[in-house]
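Engineer: output the structure for:
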Amino acid sequence: MPRELDEVDRGILYRLQRDARGTTAQEIAETVGVSPSTVRNRIDRLETEGVINGYHPEIDYEAANLPLQVLFICTAPASHRSELADRILDVQGVVDLREMMTGRHNIHVEVVATSTTDISRITDAIHDLGLEIESSELIKRRRRQPFDHFHFADLDGGTSDAGP
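Structural biologist: Below you'll find the predicted structure:
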């Protein structure tokens, strides 16, 4: 059973979401009002408990000469959805997969590619696995932000607002 996160945990998670690589334990400690060693211990515990599952770079695929980003909206039989989702991850070019709990369009697959030939190969691989592609959308830009439940307003010059 997941444990309840306290204000310190939420503050740590918020800061890590904003900039995990460029934020020190000292900076987080100053924000949440504990010592840097407490922050490091909390991060270790959050990692051990599976709350934090890794630190991943945000890549500008266009700058990395992968100019095509496509979102495939797919349908898989509900009884095979999880198995098919696992197998799609083996397709070269797949960078993100979302398995949906409800609805007909129950697998969303994001891919990156250098050419339409790559997109055709990925499309064929998805079909070969037995999924029906309902639509494919060319992605212009993706934007992310930290989950606001972890928000600490004092990071932006206000007061702490980390309550539920």
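Engineer: could you use CA atoms for every contact and neighbour count after this?
Structural biologist: OK.
Engineer: which stretches of the chain form strands?
Structural biologist: Along the chain, the stretches classed as strands by DSSP state E are 68-75, 94-99, 107-113, 132-138.
Engineer: alongside the first, I'd like the structure of this one:
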Amino acid sequence: MVKLDNVDRGILHELQLDARNRTAQEIADKVDVSASTVRNRIAELEGDGVIEGYHPKIDYEKADLPLQIMFVCTAPPTERSEMVDQILDIRGVVDVRETLTGRRNLYVEAVGTSTTDTVRISDSMHAMGLSIESSEILRQRQVQPFNHFFFTDPYADGDDNGED
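Structural biologist: Predicted coordinates:
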């Protein structure tokens, strides 16, 4: 567990907003420290495993993968964690979420071009011993940065996204 201070929290928030286009100086201006402090803190957060990576947000439909499917599965509790890597090896699987419940304990998001992909993915999961409880075609997915690192609003301008 890493103890985060307000500078770390501010840096994480800014990176979540747009890590690719935020410079160290822009982040520094927001969190009121120097750019070198921001670079050092980011290196520490990466080294401590708080920041695990930087990933693009992909519009799968525009990338000619029009089907996004959410499979809700049940895996034997003692095998659930080990199955995650196997599921991620299935072509088309983009996200696996593991829950602590006994049933419906894996949520698998996959993309594909046709129902043939859906069948191939579900057949692969069945072959592993997973029980597919439901599968739904996703219309859209919206994700937002976690913005509750602060107990009070860190930005005095009243704006909830921290931009001036």
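Engineer: ok so, going back, in a markdown table: the strands of the first structure, plus distance to Ile122 of the first structure and mean neighbour count.
Structural biologist: As requested, these are exported to a markdown table (distance: least, C-alpha to C-alpha, whole Å; neighbours: other C-alpha atoms under 10 Å):
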| stretch | distance to Ile122 of the first structure | mean neighbour count |
| --- | --- | --- |
| strand 68-75 | 10 | 20 |
| strand 94-99 | 8 | 15 |
| strand 107-113 | 8 | 22 |
| strand 132-138 | 11 | 14 |
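Engineer: now for those strands, which one comes closest to Ala25 of the first structure?
Structural biologist: Among the strands of the first structure, strand 94-99 comes nearest to Ala25 of the first structure, with 29.5 Å by C-alpha to C-alpha.
Engineer: from the contact counts, what lies against that closest one?
Structural biologist: Using 3 or more C-alpha pairs under 8 Å, 6 or more residues apart in numbering; DSSP states H and E, the elements in contact with strand 94-99 of the first structure are helix 81-88, strand 107-113.
Engineer: hmm, 6 Å instead?
Structural biologist: Here strand 94-99 of the first structure touches strand 107-113, going by 3 or more C-alpha pairs under 6 Å, 6 or more residues apart in numbering; DSSP states H and E.
Engineer: name the nearest residue to the residue positioned nearest the centre of the first structure, sequence neighbours excluded.
Structural biologist: In the first structure, the residue lying closest to the centroid (C-alpha atoms, centre = their mean) is Asp96, at 8.0 Å. Spatial nearest neighbour of Asp96 of the first structure, excluding adjacent residues (C-alpha to C-alpha, 6 or more residues apart in numbering): Glu110 at 5.0 Å.
Engineer: now do the same contact list for the residue of the first structure most remote from its centre.
Structural biologist: Here the first structure reaches farthest from its C-alpha mean at Ser35, the gap being 28.7 Å by C-alpha atoms, centre = their mean. With contact set as C-alpha atoms under 6 Å, 6 or more residues apart in numbering, Ser35 of the first structure has these partners: Ala29.
Engineer: what does stretch 88-99 of the second structure contact?
Structural biologist: Applying C-alpha under 6 Å, 6+ apart, the contact partners of stretch 88-99 of the second structure are Asn105, Leu106, Tyr107, Val108, Glu109, Ala110, Val111.
Engineer: and that stretch, end to end?
Structural biologist: End-to-end distance for stretch 88-99 of the second structure: 16 Å, by C-alpha to C-alpha, to the nearest Å.
Engineer: now the helices for the first structure?
Structural biologist: For the first structure, the helices defined by DSSP state H occupy 7-19, 25-32, 36-48, 81-88, 116-128.
Engineer: could those go into TSV alongside distance to Glu134 of the first structure?
Structural biologist: Below are those laid out as TSV (distance: least, C-alpha to C-alpha, whole Å):
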stretch	distance to Glu134 of the first structure
helix 7-19	32
helix 25-32	44
helix 36-48	37
helix 81-88	15
helix 116-128	11
